[in-house]
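Novice: Model the following, please.
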Amino acid sequence: MSGSVVLLNLAGAVALLLFATRMVRTGVERAYGDVLRHRLRSVLRNPILAVGAGALLAICLQSATAVSILVGSFTGAGIVGATPGLLSVLGADLGSSLVVKLLSFDLSLLVPVCLLAGTSMFMATERREWRQLGHILVGVGLLLLSLRMIGQASEPLRESEILPVVINYLSGDPITAFLLAAVMTWLFHSSVAAILLVCALAARGLVPIPLGLVLILGANLGGGVIAVMLSRGSVPRARIVPLGNLIMRTAGAVIGLAVLVLLQPPLGWLGAGPVDQLVHFHIAFNVALVIAGAPFAHWVSRLAESLTRTGEARQAGTLAGAEVSALDEAALAMPTIALANATREVVRVCGTVELMLMRVIELYEHADQVKIDELAALDDRVDRKHAAIKLYLAKLTANPLTEAETLRCQELLGASIRLEQVGDIIVRNLLAHVQKKLDRGLTFTDEGWRELVAFHHAVLINARLAFNVVVSRDAMTARQLVQEKDRLRTLEKQSSQSHFDRLREGTAKSLETSSIHLDTIRDLKQINSLLAAMAYPVLEEAGLLTGSRLRAV
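Specialist: Now for the predicted structure:
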């Protein structure tokens, strides 16, 4: 087998590993994301529980990076402090190392079981919960399959004449190997995938244990870089936790590298086989980082906060309040380019509305006047963008347009109008409910709050589908969006019935929050209807829209 074919097979196996890891994570986020976020928020205030919660969430999501971004957003919103947030991310890194240990076992029998069970669940029902569970099981099956493929693809490398040269060079230059592993992990966007790849190569005798330990440390450093890069566009406070985690991981990895190179400690205690030694070293490193880093978490979070403020102050003079518009007046004479500009601007409004929709549910649980005012300011931005888009499209229609260009212009205008209406509902209705709840000091029942969170999550998922339809104009996505509208109608009826059952039972909290609960469900349903309407032009063009929902008589 030629070297290019071997590398192609290995690259394909690694690609499947990355895809499967992402598949499991997105499935868990869609099915249980809101429940996990709610539970995480409730325990992050306790530093000890924060470590355990972070580890558990990382095991569920199979990604410490996702936990770092999530906790960073909580810190940015003021829900939790930077120190417990940093401790939870250290716990998430430990949980991620336990995932590697679990996947290092021989689980080949689970491949057909997970694929069969997951596909059956996904194909046999339209219920979101079961379909997402099937999505997760298929992801787990593909993940285990990819590990087997990596082992098979790397087997011919034993006979390679070039690989020993590369391995010998990296073994003699641990700093280069360390940095190479960090860069590889950043490119993979998954420390789990990078470490599993190193273990698979070590199991075939392609990577010696001393070099593998150096690569493991580099992968730990690269894992911290991923979250920092992904959060660089967030508000400054949301970047504190990922940056603090990177500071601690860098210090720990550098110290670990110095110990390996200078002291060359015995490795027998880590295990008998190469995979056990690498995996146990990875776990031991993260355990040591939690134990040694916990006393310094407060100081590291303050350092990270200082660094983010410094970066913010450096940009304040040129970027404060700046808003870039894609609506280039010079392009109006070229309808294709002008419509692309208008699409870009509508997508920006989509992003702002999505942010408003995400933040408003957090205010139901932890509200203060400053955050309410900040959310209201986002609606002012939506109104300005909407007015600008409307004027730009009006000027565009003054030029000769094809029928397709005219329809696209009307579609973008309709989307902009609906987005502006959604922003108004969030500010005028939902924020009013938040203010009422805050002023009266009311709290929901646990069951009522779970229903609101689940309903809000469904609307948020549909909002993202609607925003995708605006860009892609994909008929199948548009069809799915309208189908979800019908499912949400059923979910509303179930939530209302459960609420009235609690009222009949005389639950005090239900009586106090009844109007807020029902009005919130109604407003979220109205938002969902507006967003689902963005799919109608695409469905009509594809011939998938009937003339009326009324039954013929």
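Novice: CA atoms for contacts and neighbours, from now on please.
Specialist: Noted.
Novice: Name the residues of the strand or helix carrying residue 87 that are buried.
Specialist: Assigned by DSSP states H and E, residue 87 belongs to helix 82-103. Neighbour-count burial for helix 82-103 flags 82-101, 103 (criterion: 16 or more other CA atoms under 10 Å).
Novice: before we go on, could you also do this sequence so I can check it against the first one:
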Amino acid sequence: MSMWNLFSLVGGLAIFLYGMIEMNKHLTSIAGSKMKSIMMTLTKGPVRGYFTGLGITIVNQSSSATTVLEAALVGAGLMTFHQSLAVTLGAELGSTFLPQLIAFPSITKFSSLIVFVGFLLRITSKDRKKRHIAMTVFTFGLLFLGMDMMSTSLKPLRSFEPFILLMKNIETPILGILLGVIFTMIIQSSGATTSITIAMALSGTISLEQAIPINLGAAVGTCITAVLGSITLNREAKRSAYIHILFQLIGAFWVFILLSIPFQGERLYIWAIKWFTLNVLRTDSLARQIAMGFTFMPIINHIIVFPNLRLILRFFNRIFPEGEAVKPFGVKYIKDRLISSSVDLSLLMAKKEVLRVADFIQSMIIDMKTGFSSNDISVFNRVRELDSKVDTLHASIIHFLAKLSQEELSEKESALCVNYMYIQNELESIGDLIDKNIMSLFEKKVDQDLKFSEDGFHELEHLIYRVNRNFEYLIQALKDDDLRMAKKVLDFHKKKEEEKYKKLHIERLYQGQSESIATSSVHLDLISYLSRINGHIAYIAKRLSRIN
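Specialist: Model prediction:
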């Protein structure tokens, strides 16, 4: 194997891994804003949870990323440990989708064309979502381009004696498994490890007997990402990540047993893979055999795990016992039975829940301010989690108030109930504005390394300060039924400073200030969104005036 082959191999590996990482990033950007809410909504039952884990992992191409996400939700109390189990198992199967795709070697012939099409789409796309789609196409082409480079560069190894000897040793399952574990712990993707073995198969440098143990080790090695991602989370979140290891070890154990049983001159597992691909899929493609061997690992695992889940959990709880149970996040003060016992108490408890929502919104405003002043990317996830909590409370509060409104209420009680509904809806709208709109601008600012002009930054900082101050006054007015404070909010709203700051920014554009030109779309959109938030705050203040 020449030095040029080595350069082509490492270059192909770099292009392949870069394509996989970036494709994951852009696919997640397209659907990522909805992933948490999808996972929270669709994990109420084990079957739905399983298919949710499967679907999300097909999108983000990483079972580890799915497991880290679910561990974070468990840690925040937005998902229970038991709900996470089905998601984990579904994610294991979802991680086998990429190797199945890679096993179509004919696609490599079109890799350069796919890269070119993706590049054209990227330079002609102005819409942010379209750019993410274009980059998904571009990086999808890079995957296959890297595969083609690797398989071509590896061909000389077919006659390289030391490599042939190494591959023969790997046929011993335990050595192949160890190699797969170590390599996957380094690159943190079992799908990537399997795809690399497929590239080697296409070059004729690896056999099915050698690839299967490596991929079995990869299935175990990929757990390291979930473990690392859960280090800073609470005990229940860690348990959610650690049981992923137990599930993978159970699967690896049974596949290892099947690899150790001789059958018709071969190992039983190898024979079964060959029989299935030849008789069911009607192909003798080695790449497809390797992909199917990787897919059958979680399938066999789940056939064993699902019927014995209670027993497995009992064993797991002895090794890693439950700490203090994390209650699923939800309402604290309102319960349907309150309605029949006391209308006054029901309205009081509804107000307390609305104040909880207001506290979460204020935290989102503070995080928003921190994000734009420091470019701290961790703010993005904190805001998203807070908005998930706001959405959860919103659904429960509106349901409770709607049910309360069906009771026989006095005129004042009815007005109070309706006003709380309006207030809660406005608060939820503020949360959505921050999470879905303003955080998108923040992400764009960070991604494109945009810097506001000094004057522009101070103006935006002042507007965010005003939003925060107005919201603090609003919370005080709501908490104490303070009409004077509500009027103060309305007086501040009448000043309409947003229009003044828009004009100042446009003046800087006329003057040709480079920072103002580069950040113009973010700057003007941010002013508009802050103005809308102040509008929602003023509307709530009007509602509070009506209550009093």
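Novice: Any idea what the TM-score comes out to?
Specialist: The TM-score (TM-score structural alignment, normalised by the length of structure 2) is 0.62; 387 aligned residues with a CA RMSD of 4.2 Å.
Novice: mean deviation (superposed) between the helix holding residue 87 of structure 1 and structure 2, please.
Specialist: Helix 82-103 of structure 1, aligned to structure 2 and superposed, deviates on average by 1.7 Å (mean CA distance after the TM-score superposition for structure 1).
Novice: Mind giving me the packing neighbours of that helix?
Specialist: helix 47-61, helix 64-76, helix 191-203, helix 240-262, helix 274-293, helix 297-319 (3 or more CA pairs under 8 Å, 6 or more residues apart in numbering; DSSP states H and E).
Novice: Which helix or strand lies directly C-terminal to the last one?
Specialist: Past helix 297-319 of structure 1, heading to the C-terminal end, the next element that is a helix or strand (DSSP H and E) is helix 335-365.
Novice: which element follows that next one toward the C-terminus?
Specialist: helix 369-396.
Novice: From the contact counts, what lies against the helix or strand that comes right after that following helix?
Specialist: Downstream of helix 369-396 of structure 1, the next assigned helix or strand under DSSP H and E is helix 403-424. Here helix 403-424 of structure 1 touches helix 335-365, helix 369-396, helix 508-532, going by 3+ CA pairs under 8 Å, 6+ apart.
Novice: what sits against residue 278 of structure 1?
Specialist: 199, 209, 212-213, 216, 270 (CA atoms under 8 Å, 6 or more residues apart in numbering).
Novice: Counting neighbours, which of the residues you listed end up buried?
Specialist: Using 16+ other CA under 10 Å, the buried ones in those are 199, 209, 212-213, 216, 270.
Novice: rewinding a little: could you dump the helices and strands packed on helix 403-424 of structure 1 to TSV with mean neighbour count and distance to residue 453 of structure 1?
Specialist: Putting these into TSV (neighbours: other CA atoms under 10 Å; distance: least, CA to CA, whole Å) gives the following:
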stretch	mean neighbour count	distance to residue 453 of structure 1
helix 335-365	19	7
helix 369-396	17	19
helix 508-532	19	10
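Novice: Of those, which is nearest residue 179 of structure 1?
Specialist: Closest to residue 179 of structure 1 of those, according to CA to CA: helix 335-365, at 35.4 Å.
Novice: quick check: angle from that closest one to helix 64-76?
Specialist: For helix 335-365 of structure 1 against helix 64-76, the angle by axes from the mean of the first three to the mean of the last three CA atoms, to 10 degrees is 70 degrees.
Novice: other SSEs contacting the next helix or strand after the helix holding residue 87 of structure 1?
Specialist: Using DSSP H and E, the helix or strand that follows helix 82-103 of structure 1 in sequence is helix 110-124. Counting contacts by 3+ CA pairs under 8 Å, 6+ apart, helix 110-124 of structure 1 is packed against helix 128-154.
Novice: Just after the helix it packs on, pick out the following helix or strand.
Specialist: Assigned by DSSP H and E, the successor of helix 128-154 of structure 1 is helix 163-172.
Novice: For that following helix, what is the distance to the chain centroid?
Specialist: Distance of helix 163-172 of structure 1 from its chain centroid, counting by CA atoms, centre = their mean, to the nearest Å, is 37 Å.
Novice: okay, which residue is most central for structure 1?
Specialist: residue 66 (5.8 Å; CA atoms, centre = their mean).
Novice: so residue 97 of structure 2 touches residue 58, yeah?
Specialist: Yes: here residue 97 of structure 2 lies in contact with residue 58, judged by CA atoms under 8 Å, at a distance of 6.3 Å.
Novice: got the contact list for the residue lying closest to residue 190 of structure 2 once chain neighbours are set aside?
Specialist: Residue nearest to residue 190 of structure 2 in three dimensions, not counting chain neighbours: residue 218, with 4.8 Å by CA to CA, 6 or more residues apart in numbering. Residue 218 of structure 2 makes contacts with 177, 180-181, 183-185, 189-190, 193-194, as judged by CA under 8 Å, 6+ apart.
Novice: export these to CSV and tack on distance to residue 537 of structure 2?
Specialist: Below are the contacts of residue 218 of structure 2 laid out as CSV (distance: CA to CA, whole Å):
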residue, distance to residue 537 of structure 2
177, 59
180, 56
181, 54
183, 54
184, 51
185, 49
189, 46
190, 49
193, 52
194, 53
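Novice: Widest-spaced pair of those?
Specialist: Every pair of these checked by CA to CA; the farthest is 177 and 189, at 14.8 Å.
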